[in-house]
Each structure stands twice: as structure tokens, then as C-alpha cells.
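Novice: Test case, fold it:
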Amino acid sequence: MGFNSLRDINSASSSWKIKDRVVRSWNGFPSNGEKLKGINILLLDEKKTGMHAYVPANLIKKHDKDVVDGSVYIISEFTVKDYKKEDKFRCINSEKQIIFTKDTECIKIVEDDLLIPKNIFDFYDLAELKEIADSNIYLKDVIGVIWKDQPLADLTNRFGKPQVKVKFTIVDTRTAVNVTFWDSMAEEFVAAKKKAKGHPIIIIIASAKVTYWEGTINKIRQIEISNAASTKFYMNYTDPRVMDIRKMLGTNAFEKFDFSSQMFETFQSFTVQQLKFLGKDYAKDGASNDILDIMKTIENRRLGFKLIIRDENIDKKSMVYQATGVYELFDSTHTTDMIEPSEDNNQPSITQASQSSYHIDDLSQMNFTTPPAEKKEEKA
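Specialist: Sure, this is the predicted structure:
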């Protein structure tokens, strides 16, 4: 059975038959947001061609169960409409769209078709957004590392209606761009970020709206990414571009960005004594006989640590601190000399999740003996 490719169908006929995957779908509402206008679908075929399809409101009951994201369908008997020049916010770079009619048939394929990709992206570098901002004929796909983020915020818009938003910043190796998600997408972002594994998080924002924004105080025009109805985000998605960026995070490609605020501890806390009795389930790769000897250098000693308190320790109540020195504690009649870590051991750990910047294996080479205090000669 032959199928038409999305790149070949046109408005000259309605007797088309395609075999496509539903990449994602979303409800369409009018500007007043009152009544459901239709269902929107992003389709993708085995030739990696994508196209927007639309199910009008009067056909939703017939097809609402047919629209399952990720599934593959055989769709036949539909019309193809050419976009008008003024049609904005298209979810994909295409000049036409599919319109379901009362004659349209949509049959789900039970077995997945591995020849049809799971998704489709047309990425823009963040530096390119300056040239295309406010030109929203087509929405944009972008990718970046979450660098900074703010808590979910409540506000009242100019129409007196309550809204929520979340602001964060994404970066690539050269450019940082602010992002604002609104309403349900803001809430979804906050929830997904809490569950995400792998930090810092690499995020794909598909079909994003890119505009210029001018600050009320400094009046500086900035690029801002926000969500439209068709926007969807993916955190740490399985995609070659994500894997490439993850590899670069381990190099100096991102050296001008500090991701420490995005590194979250995922470990349990133990005392030195408790470490001795941990079972084999806690074992990690490494020298099995080293850890206890290292810990014995600080066991049963009154030591003080010089810590750096960062924003995340205050704002996010993080209990992970960067230690930059250690010294032995005595009574107030003695002075102490700070023992600073060597230059080689004081490396940032911005690409290592769940880990302090101060490594425990550094302690074995430290001298914990405090030299006698030097006393100045008293004046006669």
C-alpha cells in the first residue's frame, strides 16, 4: 500500500493517504479563551517532513481519541490548505497545513513504525535570535543549558486576571537568553525541573516565540523567549544535540558560565562513624581500601572548615557548601593557621552533580598540626 509524502501533498486534491506520527498536539482557543476552537497536531513522516494538521471543533468528538502523542496513524481523505502570508506563529517551517473534514479517516497503527522519527527539530543558535526576533511567521526551536532560574511568580495582568510565570536563563557556549513561561507551562516547567535527572539541565524549547523586550528601568532591548500555544519543552531529551552539549559541559567551552546554582545534591548525609558500617550497596568504583584511611585523618578531631556561602545556600536552602580551608580548633587562648587546599585541588565542580567542590581525598595530604603562635615583643 502506497502512501503520500507530506512534501508532495497539495491543495489540488483531497484524496490523499499518509502514514505519519503525531509528534505533539494541543488545543486551540480563540483570543478570549472561552470556547475550544479545535485540535492542532504536528505530524511527521518517514522522510523527516513535518506538517501542521487541524481538527475543527465540529469534528473533535469524532477524532479526539485518534490524537495520541507519539502514535502512528494512517490518515486519508483530507484537504490541504495553503497558508496566507499574514498567518503567524506556525509551529513548523511549512507553507501548507492539513485540514480534517467529515470524510477524513484516521486509523491508528498498533505496531510502532521505527522508520518514522520520534520528533523533529530545526534548531537556531541563540546568537541567531537577534536577527529573527519579532519575525514570528514561524516559531523557533532552541536548545540551551539552564543557567539561572527564578521561583514561580503570581501576578495580575492588565485585564485583572490572575496569571503565573517563571523566568529562567538558557545559555550555549557564547550567548545567554532570558525565557519566560506563562500559566500552565510555567507550572509544568517547575514540576519537571524538580524531577529532572542530570544537572545542569539541557532544555529544548520547540515552537518558541522569540521577541524583543525592553526593560522599564534601563530601557535596554533584550531578546526574550516565551511560550505560544504550540510550544513544548523537553528536559535532558534523547537527542544528538543534547548529547553534544553534555559532552561540552565537561570542557572549557562553557567556562564563562557558573552552573553551581543548578547543581542539586542527591545524596544522603552520614557521620564519619556511620561511614564505617555502610553496606556493599553504597560501594562505588575506586580503591576499596582508601576511604577509611582518609576519613581517619579527620576522625575524632575538632576541626573547623572555611566555607563559601553562595546564593543557593540562602535562597534555595541548599546544604552543600564549598570548602576552601580546614583548621584544627583549640581554646580561645591559641591562634590557628588556616590550611588552604593546594592550587591543583581547588577546582570548580560545575559539571559534577551532587558533589562538593572540596573533595575528600584532598584531606589525606593536609597537615593538621597547628604551628606555635608567633608572639610580638611587648613594649617596655
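Novice: from here on, contacts and neighbour counts on C-alpha atoms
Specialist: OK.
Novice: Quick check: buried residues in the lengthiest helix in the chain?
Specialist: Longest helix of the chain, by residue count under DSSP state H: helix 183-195. For helix 183-195, a neighbour-count test (16 or more other Cα atoms under 10 Å) marks 183, 185, 186, 187, 189, 190 as buried.
Novice: and that helix, what does it pack onto?
Specialist: strand 162-171, strand 221-235 (3 or more Cα pairs under 8 Å, 6 or more residues apart in numbering; DSSP states H and E).
Novice: Which element is encountered next along the chain beyond the last one?
Specialist: Moving toward the C-terminus from strand 221-235, the first helix or strand encountered (DSSP states H and E) is helix 240-248.
Novice: Now do that next one and strand 221-235, the angle between them.
Specialist: Here helix 240-248 runs at an angle of 100 degrees relative to strand 221-235 (axes from the mean of the first three to the mean of the last three Cα atoms, to 10 degrees).
Novice: what comes up buried for helix 240-248?
Specialist: Here helix 240-248 shows 242, 245, 246 as buried, counting by 16+ other Cα under 10 Å.
Novice: Could you verify my assumption that the first one touches residue 234?
Specialist: What that stands for is residue 242. No: between residue 242 and residue 234 there is no contact under Cα atoms under 8 Å: 10.3 Å.
Novice: returning to what we had before: in terms of distance to residue 145, which of the buried residues of helix 183-195 ranks first?
Specialist: Closest approach to residue 145 among the buried residues of helix 183-195 (Cα to Cα): residue 189, at 14.1 Å.
Novice: how far away is that closest one from residue 263?
Specialist: According to Cα to Cα, to the nearest Å, residue 189 stands 17 Å off from residue 263.
Novice: before we move on, what about residue 103?
Specialist: For residue 103, the distance to residue 263 - Cα to Cα - is 53 Å.
Novice: Pick out whichever of those two has more residues nearby.
Specialist: residue 263 (22 against 11; other Cα atoms under 10 Å).
Novice: can I assume residue 206 is in contact with residue 231?
Specialist: Yes: with contact defined as Cα under 8 Å, residue 206 reaches residue 231; the gap is 5.6 Å.
Novice: Tell me which of these two has more neighbours.
Specialist: Taking other Cα under 10 Å, residue 206 and residue 231 do not tie; residue 206 has more neighbours (24 against 21).
Novice: so which strand or helix has the more buried one?
Specialist: Short version, using DSSP H and E: residue 206 is in strand 202-214.
Novice: list the buried ones in that strand?
Specialist: Buried-residue list, strand 202-214, by 16+ other Cα under 10 Å: 202, 203, 204, 205, 206, 207, 208, 209, 210, 211, 213.
Novice: Not including adjacent chain positions, what is the nearest residue to the second one?
Specialist: Think residue 203. Leaving aside its sequence neighbours, residue 203 sits nearest to residue 235 (Cα to Cα, 6 or more residues apart in numbering; 4.6 Å).
Novice: Number of residues surrounding that neighbour?
Specialist: Neighbour count of residue 235, defined by other Cα under 10 Å: 21.
Novice: Check the gap between it and residue 30 for me.
Specialist: From residue 235 over to residue 30 (counting by Cα to Cα), the distance is 29 Å.
Novice: For the comparison step, fold the sequence that follows:
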Amino acid sequence: MSFSKSHTFDELNDSTTYWTIWVRAQSIWKGVTMKTNKFRGYNIIFFDDTNSRIHAFIEPQICPKFEEELQEGCIYIIRNFSVKYYNRDETNRAIRNEKHIYFNQDITLKKDSEKVIRIEPQSFDLFLLSNVDKLKGDNRFLSDVVGLLEDSPTKIAYRKEKVEKHNVKFTLTDGRYYWTITIHLL
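Specialist: From the prediction side, this is the model:
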């Protein structure tokens, strides 16, 4: 496969459906109504090689076309989809992005088996605990605290192949387990 133009999430808008993106599926879940438990479609969180995230939605009528292909952690090439903007009143959004992808009949979704583009295996946000209280008051977005920093992050400089590089190390805990995290800065 030859590499063709890939669009960034910032470039996406509702003016056309001729978009191409390379993304990793971070989370996939079924949407159901709370009162009737009726299936409403699939929700997906995608992120790209810049660590930008976007929410995608698949209507129940076209879900069977994608059910076997979609897997969390896989990288996909997605073409020909709709982009919609959230209105100000929509609540419980999973991503702090003003737009989302809407799967339509013309969309193509293909696993990137040739590994044309490198996308990190995970994407997450770190917030100051003092900012979490502010987030709780904004019901437009969902938030979840999965851990707390145990110690202050430390920026470490090192040399690799005569080039100075940096990483940040810290410990994250959920109260039961502790993880040492290293983030390599570009």
C-alpha cells in the first residue's frame, strides 16, 4: 500500500465526507438507553500519532458491517466519513473535542496491517487534582480518576547517540497498586 494523505483531527470539518485518517482504537463500547436498555450503536475513542483524540459513533443499522473488524488497540485507516459538531447542550461527552466522527454508509475501515504509521499504544490526560473539582461541575464531559501521583514528577536529562533527550518519571497509585511511569519527551 502506498501512503496517501492523512488528515489531522484539526483539519476535519463538516464540509465534506472525503477524509482519510490513521487512528488507534482506544475504547469501544455499546451505547444503550438507560430506561429501555435498547441498543443505540457503538461508541469509539480514536487517537492519532499526535495523541489527539476524537469520539466516533456507529448507528445500529450499520454496526454489523464493523462488529468483527473493530478491536481495541488496533490501528485503522478510515476514509469517507461524516464529521459533526457537538451543540452546546450535549452532555456526557467522552472527549474534549468540539467535533466527532459519524460512520455513514460510504465509510471504509481497514486495519493497518502494514504498519504505515506509528501510533503509541495508549493515550491519556494528566490533570492537577485541584482542577478535577472544576471538571466535576461541567456535565458536558465525563471524567474519571484512575490514580493519583504519589510523588512529584522528575524531569531527567540523558544522552543517547550524542543527542540530549529527556524523560519524566513518577509513581501513580490507585491506593492498592503502584506503577512507576516513564514518559519520553520528544
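Novice: TM value for the aligned chains?
Specialist: Comparison of the two superposed chains (TM-score structural alignment, normalised by the length of structure 2) gives a TM-score of 0.76, and 160 aligned residues with a Cα RMSD of 2.6 Å.
Novice: Could you find the closest non-adjacent residue to the equivalent of residue 124 of structure 2 over in structure 1?
Specialist: Aligned counterpart of residue 124 of structure 2 in structure 1: residue 121 (TM-score structural alignment). Spatial nearest neighbour of residue 121 of structure 1, excluding adjacent residues (Cα to Cα, 6+ apart): residue 141 at 6.2 Å.
Novice: now the one you found: how far from residue 211 of structure 1?
Specialist: Remark: distance between residue 141 of structure 1 and residue 211 of structure 1 (Cα to Cα) = 14 Å.
Novice: so what's the closest residue to residue 46 of structure 1 other than its chain neighbours up against?
Specialist: Nearest residue to residue 46 of structure 1, sequence neighbours excluded (Cα to Cα, 6+ apart): residue 116, at 4.1 Å. The contact partners of residue 116 of structure 1, taken as Cα atoms under 8 Å, 6 or more residues apart in numbering, are 20, 21, 44, 45, 46, 47, 48.
Novice: Residue in structure 2 paired with the fifth one?
Specialist: Using TM-score structural alignment as the criterion, residue 46 of structure 1 maps onto residue 49 of structure 2.
Novice: On the three-state scheme, its match is what?
Specialist: Three-state call for residue 49 of structure 2 (DSSP: H, G, I helix; E, B strand; the rest coil): coil.
Novice: burial count for it?
Specialist: Here the count is done by other Cα under 10 Å, and residue 49 of structure 2 has 15 residues near it.
Novice: I'd guessed it sits against residue 120; true?
Specialist: Yes: with contact defined as Cα under 8 Å, residue 49 of structure 2 reaches residue 120; the gap is 6.9 Å.
Novice: whereabouts in structure 1 does the longest strand along structure 2 align?
Specialist: Counting by DSSP state E, the longest strand found in structure 2 is strand 20-32. Alignment of strand 20-32 of structure 2 against structure 1: residues 17-29, by TM-score structural alignment.
Novice: In that stretch, which residues are buried?
Specialist: So for stretch 17-29 of structure 1, counting by 16+ other Cα under 10 Å, buried means 17, 18, 19, 20, 21, 22, 23, 24, 25, 26, 28.
Novice: rewinding a little: which other helices and strands contact the longest strand of structure 2?
Specialist: With contacts taken as 3+ Cα pairs under 8 Å, 6+ apart, strand 20-32 of structure 2 sits against strand 39-47, strand 75-79.
Novice: Please, which helix or strand holds residue 109 of structure 2?
Specialist: Here residue 109 of structure 2 is covered by strand 108-111, with elements defined by DSSP H and E.
Novice: quick one: the next helix or strand after that strand to structure 1 mean distance?
Specialist: As assigned by DSSP H and E, the chain's next helix or strand after strand 108-111 of structure 2 is helix 129-136. Following superposition, helix 129-136 of structure 2 is found to deviate from structure 1 by 2.2 Å on average (mean Cα distance after the TM-score superposition for structure 1).
Novice: Give me the contacts around helix 129-136 of structure 2.
Specialist: Helix 129-136 of structure 2 has contacts (Cα under 8 Å, 6+ apart) with 141, 143.
Novice: again, 10 Å this time
Specialist: With contacts defined as Cα atoms under 10 Å, 6 or more residues apart in numbering, helix 129-136 of structure 2 is touched by 127, 141, 142, 143, 144, 145, 148, 149.
Novice: Please work out how many residues are found near the counterpart of the fourth one in structure 1.
Specialist: Under the alignment (TM-score structural alignment), residue 143 of structure 2 maps onto residue 140 of structure 1. Using other Cα under 10 Å, residue 140 of structure 1 has 26 other residues around it.
Novice: try residue 56 of structure 2
Specialist: Residue 56 of structure 2 is flanked by 21 other residues according to other Cα under 10 Å.
Novice: Name the secondary structure element that contains it.
Specialist: Per DSSP H and E, residue 56 of structure 2 falls inside strand 53-58.
Novice: could the buried residues of helix 183-195 of structure 1 go into TSV alongside distance to residue 176 of structure 1?
Specialist: Putting those into TSV (distance: Cα to Cα, whole Å) gives the following:
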residue	distance to residue 176 of structure 1
183	23
185	21
186	20
187	23
189	19
190	20
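Novice: tell me which residues in stretch 99-117 of structure 2 are buried?
Specialist: Using 16+ other Cα under 10 Å as the test for burial, stretch 99-117 of structure 2 gives 99, 100, 101, 102, 103, 104, 107, 109, 111, 112.
Novice: Please apply the same query to stretch 171-182 of structure 1.
Specialist: Buried, per 16+ other Cα under 10 Å, within stretch 171-182 of structure 1: 171, 172, 173, 176, 177, 178, 179, 180, 181, 182.
Novice: Now distance to residue 5 of structure 1 too, for these, in a markdown table please.
Specialist: Compiled in a markdown table, the buried residues of stretch 171-182 of structure 1 are given as follows (distance: Cα to Cα, whole Å):
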| residue | distance to residue 5 of structure 1 |
| --- | --- |
| 171 | 36 |
| 172 | 35 |
| 173 | 37 |
| 176 | 38 |
| 177 | 37 |
| 178 | 38 |
| 179 | 35 |
| 180 | 36 |
| 181 | 35 |
| 182 | 36 |
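Novice: between those, which is closest to residue 294 of structure 1?
Specialist: residue 173 (37.8 Å).
Novice: Measure how buried the residue nearest to residue 295 of structure 1 when sequence neighbours are not counted is and give me the count.
Specialist: In this structure, residue 295 of structure 1 finds its nearest non-sequential neighbour in residue 272, 6.9 Å apart by Cα to Cα, 6+ apart. Residues lying near residue 272 of structure 1 (other Cα under 10 Å) number 14.
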